[in-house]
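K.L.:
no sequence on this one, just coordinates:
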């Protein structure tokens, strides 16, 4: 597995079979964030070709201790796919995951589309329609969670699934000016 398409295919197969793979950074320790995003982009292409669709985006590694553990100073991000979203009352099949962990999340619901680059904080605030409570199920297709930055970025920022409440709390964020 030396090329971006080969690595993306390995993650794709691991997602499908629920069989973890060795970290890419074991064989190539110098892989970085840009490499991870290139693999992620190819993996997303494969998943979309199967009929999935992007319904949002997640930001990971926002806590300073997690960033320190991975030797970074910035969060990572990845798409949220329709096939990984569960709503109030849905059953979540545990067999869909390899090594799941759960994190409480605040999920922002956009009322209007944001496209960058160049989106300002004011524009982002204005686009938020509200928020819902969420539980992110993080999962890794990388064996034993032995991830480094390139591994988790490539693996859709360790996205497994998202369970959200159906009640949207309207935004009360006011924009300056």
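P.N.:
Thanks, I have it. On a predicted model such as this, the values are computed, not experimentally measured, just so you know. Numbering: from 1, shown residues only.
K.L.:
rest of the way, CA atoms for contacts and neighbours
P.N.:
Fine.
K.L.:
mind jotting down where the strands sit in this protein?
P.N.:
Per DSSP state E, the chain carries strands over the ranges 54-60, 76-81, 85-87, 101-110, 128-138, 159-164, 169-170.
K.L.:
and these: which comes nearest residue 16?
P.N.:
The closest of the strands of the chain to residue 16 is strand 159-164. By C-alpha to C-alpha, the value is 12.1 Å.
K.L.:
helices or strands next to the closest one in the packing?
P.N.:
Using 3 or more C-alpha pairs under 8 Å, 6 or more residues apart in numbering; DSSP states H and E, the elements in contact with strand 159-164 are strand 76-81, strand 85-87, strand 128-138.
K.L.:
could you dump the strands of the chain to CSV with distance to residue 9?
P.N.:
Output for the strands of the chain, formatted as CSV (distance: least, C-alpha to C-alpha, whole Å):
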stretch, distance to residue 9
strand 54-60, 19
strand 76-81, 17
strand 85-87, 22
strand 101-110, 24
strand 128-138, 20
strand 159-164, 17
strand 169-170, 39
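K.L.:
which one of those is the most hemmed in?
P.N.:
strand 159-164 (a mean of 24; mean count of other C-alpha atoms under 10 Å).
K.L.:
report the longest helix in this protein, please.
P.N.:
Ranked by residue count under DSSP state H, the longest helix found in the chain is helix 33-49.
K.L.:
any idea which of the strands of the chain gets closest to residue 37?
P.N.:
strand 76-81 (8.7 Å).
K.L.:
in addition, the following structure is provided for comparison:
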């Protein structure tokens, strides 16, 4: 099976299968138009996948991973990770919603067409990279910065008060008759 990858600027990033197992002229496209999705912790993320053209019968599934290490995330036959749901708008739409984005869920997500007869991967989309920024850590850093500045201001005010108090004690004469002769 050979694959031909077409990539153009400002257009979806489809893959075209030009020859496949048992079918000399298949024409199948898996379109994942998002190259990168940025999210913050807790967001609901939409991962888009459209399958166009003809190919062998078989399921479409989602995987997360790189190289040879892919983890099954969702299939449209009812098995999926928690907080993953299909967001199908048509018979060609295999998009999913990931609810509760987190740093652990960051990675590259692939929409994949399988060949039912051989139970193997037939064609994969180019993938969508998901980056998740931990909003809590940014908030925590801001709060810690404000607390540090407040503490520094209080220490400076205390030092200034202590110094002024010492200067007043030196300038203020004691009660009559108690001073030095």
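P.N.:
Nice, I can see it. Please read all numbers here as calculations on a predicted model, not as lab measurements.
K.L.:
quick check: TM-score for this pair?
P.N.:
Superposed pair, TM-score by TM-score structural alignment, normalised by the length of the first structure: 0.25. Supporting alignment: 74 aligned residues with a C-alpha RMSD of 5.2 Å.
K.L.:
out of the strands of the first structure, the one nearest residue 17 of the first structure is which?
P.N.:
strand 159-164 (13.8 Å).
K.L.:
angle of the closest one against strand 128-138?
P.N.:
130 degrees (axes from the mean of the first three to the mean of the last three C-alpha atoms, to 10 degrees).
K.L.:
about what we covered before: which of the strands of the first structure sits closest to residue 43 of the first structure?
P.N.:
For residue 43 of the first structure, the closest of those is strand 76-81, at 10.7 Å, according to C-alpha to C-alpha.
K.L.:
tell me where the second structure has helices.
P.N.:
Using DSSP H, helices in the second structure cover 135-171.
K.L.:
from the contact counts, what lies against the top strand by length along it?
P.N.:
Assignment by DSSP E gives strand 107-115 as the longest strand of the second structure. Counting contacts by 3+ C-alpha pairs under 8 Å, 6+ apart, strand 107-115 of the second structure is packed against strand 60-66, strand 120-124, strand 128-133.
K.L.:
could you dump these into JSON lines with distance to residue 84 of the second structure and mean neighbour count added?
P.N.:
Output for these, formatted as JSON lines (distance: least, C-alpha to C-alpha, whole Å; neighbours: other C-alpha atoms under 10 Å):
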{"stretch": "strand 60-66", "distance to residue 84 of the second structure": "10", "mean neighbour count": "20"}
{"stretch": "strand 120-124", "distance to residue 84 of the second structure": "19", "mean neighbour count": "19"}
{"stretch": "strand 128-133", "distance to residue 84 of the second structure": "14", "mean neighbour count": "20"}
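K.L.:
need the ones you listed in TSV (columns: distance to residue 153 of the second structure).
P.N.:
Formatted as TSV, those follow (distance: least, C-alpha to C-alpha, whole Å):
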stretch	distance to residue 153 of the second structure
strand 60-66	49
strand 120-124	58
strand 128-133	31
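K.L.:
picking up where we left off before, and the longest strand of the second structure with strand 60-66, angle?
P.N.:
Using the same axes, to 10 degrees, strand 107-115 of the second structure lies at 140 degrees relative to strand 60-66.
K.L.:
pretty sure residue 162 of the first structure sits against residue 86.
P.N.:
Yes - with contact defined as C-alpha atoms under 8 Å, residue 162 of the first structure counts as touching residue 86 (6.1 Å).
K.L.:
buried stuff in the longest helix of the first structure?
P.N.:
The neighbour-count check on helix 33-49 of the first structure (16 or more other C-alpha atoms under 10 Å) flags 33, 35-44, 46-47 as buried.
K.L.:
out of these, who's nearest residue 102 of the first structure?
P.N.:
residue 40 (21.8 Å).
K.L.:
what about the closest residue to the closest one other than its chain neighbours, how many residues nearby?
P.N.:
The shortest distance from residue 40 of the first structure to any non-neighbouring residue, by C-alpha to C-alpha, 6 or more residues apart in numbering, is to residue 154 (4.3 Å). The tally of other residues near residue 154 of the first structure (other C-alpha atoms under 10 Å) stands at 29.
K.L.:
same thing with residue 27 of the first structure?
P.N.:
11.
K.L.:
I'm done for today, thanks for sticking with me.
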